[in-house]
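Participant: One predicted model, sequence on top.
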Amino acid sequence: MSDHEQLKISIIGTGRVATHLALHLHQQNQKIQYIFNRSVEKAQVLADQVHATAIDDLAQINDTDILLICVSDSAITQISEKLSQINYQGLVAHTSGSTALSVLSNLGRNAGVFYPLQTFSFEQKIDWQSTPIFIEAKSVDALHKLEIFAENFSSKIYQYNSEQRLSLHLAAVFACNFSNYCYDIAQQILDEKQVDVDLLQPLIDATAEKLKRARAVENQTGPAVRHDQQILAMHQLMLTNHTEWQTIYQLMSQGIQARTPKN
């Protein structure tokens, strides 16, 4: 496969990751051959958008350069086993951040990982050029193919092993998923008092912007880092009717104080 050859790609799954990958590859004039889903009707919805063939039988996949497994982490092993049973010989890569390459060990040396470190939702466009892509493979040849493939998405391509990738996934849960849940709590607090939640947006933007210039621990502000016990107690009292939020507030405040001891 030369660096400028059009790739032939098939995708297992029709969720958010599969959809974004398929749509972007289609825009890059790459050939999407097959979209697989246990429900061929669901596969057809995505296949129609990228001029692919919808299938519900993995044995139908043939003559594909790269087969992407874009399913839940718990289903990757099952898919790998089915591909092994049909003696699939092409390059297979899963897209999980928290699943080791070893789950594809039954597929031999033609197996790898293609992990975009990004948050995916159906309604939100992805800035692929700013998205880091992490690749890993069982062989040098497979790694080279994945690197060429990744260039369709981003110039930020990294060769990380499974342990490193797992640390990224865990860190991403804190940085993205947990922080978003904190935004959810914040919005609910304001909704209860009929306060406009958009008032928080400049603060959220400024907090994210500061991370470009300094480490998070250096940017920490608020009553916990000041060890302001009066404000901390008042906030916790305000959360009396929301014990879950109160516990989160206490744990986070304690963590901040442990990270930034009082002078």
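Facilitator: Looks like it came in fine.

Participant: Every contact and neighbour count from this point should use C-alpha atoms.
Facilitator: Noted.

Participant: Can you show me the helices along this protein?
Facilitator: 16-27, 40-50, 73-85, 140-150, 162-172, 179-192, 201-210, 216-219, 229-238, 243-259 (DSSP state H).

Participant: list the buried ones in the shortest one?
Facilitator: So that's helix 216-219. Residues of helix 216-219 classed as buried: none (neighbour count, 16 or more other C-alpha atoms under 10 Å).

Participant: Repeat that for stretch 57-64.
Facilitator: Those would be 58, 61, 64, for stretch 57-64 by 16+ other C-alpha under 10 Å.

Participant: just so I know, which of the helices of the chain lies nearest residue 127?
Facilitator: helix 16-27 (10.5 Å; C-alpha to C-alpha).

Participant: So the residue of the chain most remote from its centre versus residue 224, what's the distance?
Facilitator: Ranked by distance from the centre of the chain (C-alpha atoms, centre = their mean), the top residue is residue 230, with 39.4 Å. Separation of residue 230 from residue 224 (C-alpha to C-alpha, to the nearest Å): 10 Å.

Participant: I'd like the buried residues of stretch 57-64 laid out as CSV, including distance to residue 146.
Facilitator: Shown next, in CSV, are the buried residues of stretch 57-64 (distance: C-alpha to C-alpha, whole Å):
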residue, distance to residue 146
58, 21
61, 19
64, 13
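
Participant: quick check, nearest of these to residue 27?
Facilitator: For the buried residues of stretch 57-64, the nearest to residue 27 is residue 64 (18.5 Å; C-alpha to C-alpha).

Participant: for the closest residue to the closest one other than its chain neighbours, what are its contacts?
Facilitator: Once flanking residues are discounted, residue 64 sits nearest to residue 8: 5.2 Å by C-alpha to C-alpha, 6 or more residues apart in numbering. Shown in contact with residue 8 (C-alpha atoms under 8 Å, 6 or more residues apart in numbering): 30-33, 63-66.

Participant: swap the cut-off to 7 Å and go again
Facilitator: 30-33, 64-66 (C-alpha atoms under 7 Å, 6 or more residues apart in numbering).

Participant: Residue 47 now?
Facilitator: Residue 47 touches 35, 53-54, counting by C-alpha under 7 Å, 6+ apart.

Participant: and which of the residues you listed is nearest residue 235?
Facilitator: residue 35 (50.8 Å).

Participant: so how far is residue 9 from that closest one?
Facilitator: For residue 35, the distance to residue 9 - C-alpha to C-alpha - is 9 Å.

Participant: CSV for the helices of the chain, including distance to residue 114?
Facilitator: Below are the helices of the chain laid out as CSV (distance: least, C-alpha to C-alpha, whole Å):
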stretch, distance to residue 114
helix 16-27, 11
helix 40-50, 20
helix 73-85, 13
helix 140-150, 7
helix 162-172, 11
helix 179-192, 25
helix 201-210, 27
helix 216-219, 28
helix 229-238, 43
helix 243-259, 34
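
Participant: Against that first model, consider the following:
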Amino acid sequence: MITATIIGSGNVAQHLIHAFKKSSGIQLSQVFSRQKESISHLVEDSKIITDRSQFLEADIYIIAVSDSAIAEVSSSLPFENRLVVHTSGSIPLEELNPKNRRGVFYPLQTFTKNKEIDFAAIPICLESEFDDDYIVLENVAEAIGSKHYLISSDQRKSLHVAAVFVNNFTNHLYQIGKEICAEHQLPFEILKPLIAETASKVQRLSPLEAQTGPAKRNDLNTIQTHLALLTDNTQKEIYKILTHSIQQSNVKKL
């Protein structure tokens, strides 16, 4: 059985705590948190530590904190030559202090507080300095039912950018759609079946094949009608940029 210590108490840390507690292949050794109360409902008091001198030896230490704190946290660990990994999509492995063996355990998913996550549906991006440590990372991923992929720091950085487009930017477009609906006294709920079908379609088709709409058809009359309707200049610019990008993508296809 793999012994694991989690460092952090945010969304990712809490979801990993849930997953590790449910796994028969992982023993959650300790959780380090400055805010003990934030995880007291998840972990028994005896396993929560707030002092770095209290760390016990474990097979893996997972730093699940904000990107800006990873380097500092890894440097402050009071031990050496143990496997220490972070969970960030954009921070290179080299940001971890080299006094310990370094790795990455990056779950590619958007995490929501208090919403249970099925790790069997979440890909885990793995990276390590040493082959033996990579086996440990594979075993941890498999113990919570996740598919895992060997992804370098450079690849992970690119993957994170792609994730921002398909997740964060897409969600912001939902917000723009909601604003347009509100401006014209329309319920946003009307769009939800369309949102669901679009997400479903890309599971079966490539995004290029799934693309529809006036930009794909080069329907200039509809495009101009839409631009005339929009009252927000930022929304107009976003509409123009995305329309141009879709048109260019379909030109490349031809």
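Facilitator: Ah, there it is. Keep in mind that what you see is a predicted model, and the values were worked out from it rather than measured.

Participant: Residue 35 and residue 9 of structure 1: which is more packed in?
Facilitator: residue 35 (33 against 23; other C-alpha atoms under 10 Å).

Participant: Please say which position in structure 2 that one maps to.
Facilitator: Counting by TM-score structural alignment, residue 35 of structure 1 corresponds to residue 31 in structure 2.

Participant: What of residue 161 of structure 1?
Facilitator: Match for residue 161 of structure 1 (TM-score structural alignment): residue 152.

Participant: Please verify my assumption that that match contacts residue 128.
Facilitator: No. Using C-alpha atoms under 7 Å, residue 152 of structure 2 makes no contact with residue 128, being 8.8 Å away.

Participant: and stretch 170-184 of structure 1, which stretch of structure 2?
Facilitator: Residue span in structure 2 matched to stretch 170-184 of structure 1, by TM-score structural alignment: 161-175.

Participant: now the end-to-end length of the matching stretch.
Facilitator: 20 Å.

Participant: which parts of that stretch are buried?
Facilitator: In stretch 161-175 of structure 2, counting by 16+ other C-alpha under 10 Å, buried: 163, 174.

Participant: Please name the nearest non-neighbouring residue to the aligned residue in structure 1 for residue 37 of structure 2.
Facilitator: The equivalent of residue 37 of structure 2 in structure 1 is residue 44 (alignment by TM-score structural alignment). Excluding the flanking residues, the one nearest residue 44 of structure 1 by C-alpha to C-alpha, 6+ apart is residue 54, at 4.9 Å.

Participant: cool, and residue 249 of structure 2?
Facilitator: Nearest one to residue 249 of structure 2, counting by C-alpha to C-alpha, 6+ apart, is residue 208 at 7.7 Å.

Participant: give me the number of residues near the closest residue to residue 38 of structure 1 other than its chain neighbours?
Facilitator: Setting aside the residues directly before and after it, residue 38 of structure 1 is nearest to residue 56 in space (C-alpha to C-alpha, 6+ apart), at 5.0 Å. Other residues near residue 56 of structure 1 come to 18 when the count uses other C-alpha under 10 Å.

Participant: which residue lines up with residue 56 of structure 1 in structure 2?
Facilitator: Using TM-score structural alignment, residue 56 of structure 1 lines up with residue 50 in structure 2.

Participant: Test my guess that its match contacts residue 33.
Facilitator: Yes. With contact defined as C-alpha under 7 Å, residue 50 of structure 2 reaches residue 33; the gap is 5.5 Å.

Participant: and stretch 249-261 of structure 1, which stretch of structure 2?
Facilitator: Going by TM-score structural alignment: stretch 249-261 of structure 1 matches residues 239-251.

Participant: which parts of the matching stretch are buried?
Facilitator: 239-240, 243, 246-247, 250.

Participant: List the buried residues in stretch 82-94 of structure 1.
Facilitator: For stretch 82-94 of structure 1, using 16+ other C-alpha under 10 Å, the buried residues are 83-84, 88-94.

Participant: and it, how far out from the chain's middle?
Facilitator: Centroid displacement of stretch 82-94 of structure 1 relative to its chain, using C-alpha atoms, centre = their mean, to the nearest Å, is 23 Å.

Participant: now do stretch 54-65 of structure 2
Facilitator: On C-alpha atoms, centre = their mean, the centre of stretch 54-65 of structure 2 falls 21 Å from the chain's centre.

Participant: what's the span of that stretch from first residue to last?
Facilitator: Per C-alpha to C-alpha, stretch 54-65 of structure 2 runs 19 Å from first to last residue.

Participant: Could you do stretch 52-63 of structure 1 as well?
Facilitator: 14 Å.

Participant: try stretch 60-79 of structure 1
Facilitator: Note: stretch 60-79 of structure 1 ends 14 Å apart using C-alpha to C-alpha.

Participant: related to what we said a few turns ago, among the buried residues of stretch 82-94 of structure 1, which lie within strands?
Facilitator: Of those, the ones assigned to strands by DSSP state E are 91-94.

Participant: Verify the stated contact: residue 146 of structure 2 with residue 118.
Facilitator: No. Using C-alpha under 7 Å, residue 146 of structure 2 makes no contact with residue 118, being 8.8 Å away.

Participant: returning to what we had before: ok, average deviation of the match of stretch 249-261 of structure 1 from structure 1?
Facilitator: Mean deviation of stretch 239-251 of structure 2 relative to structure 1 after superposition (mean C-alpha distance after the TM-score superposition for structure 1): 1.1 Å.

Participant: Mind listing residues that contact that stretch?
Facilitator: Taking C-alpha under 7 Å, 6+ apart as the rule, stretch 239-251 of structure 2 contacts 215-216.

Participant: tell me the contacts of the match of residue 56 of structure 1?
Facilitator: So residue 50 of structure 2 contacts 32-34 (C-alpha under 7 Å, 6+ apart).

Participant: Compare those with structure 1 and list the overlap.
Facilitator: For those, the contacts that are reproduced in structure 1, applying both residues aligned by TM-score structural alignment, their matches' C-alpha atoms under 7 Å, are 32-34.

Participant: Can you flag the buried ones in those residues?
Facilitator: 32-33.

Participant: Pick the one among the kept ones among the contacts of residue 50 of structure 2 closest to residue 112 of structure 2.
Facilitator: residue 33 (19.1 Å).

Participant: What are the neighbouring residues in contact with the closest one?
Facilitator: 7-9, 49-50.

Participant: Mind checking which of those are buried?
Facilitator: Judged by 16+ other C-alpha under 10 Å, buried ones among the contacts of residue 33 of structure 2: 7-9, 49.

Participant: Just give me the match in structure 2 for the residue farthest from the centre of structure 1.
Facilitator: Looks like residue 230 of structure 1 aligns to residue 221 there (TM-score structural alignment).
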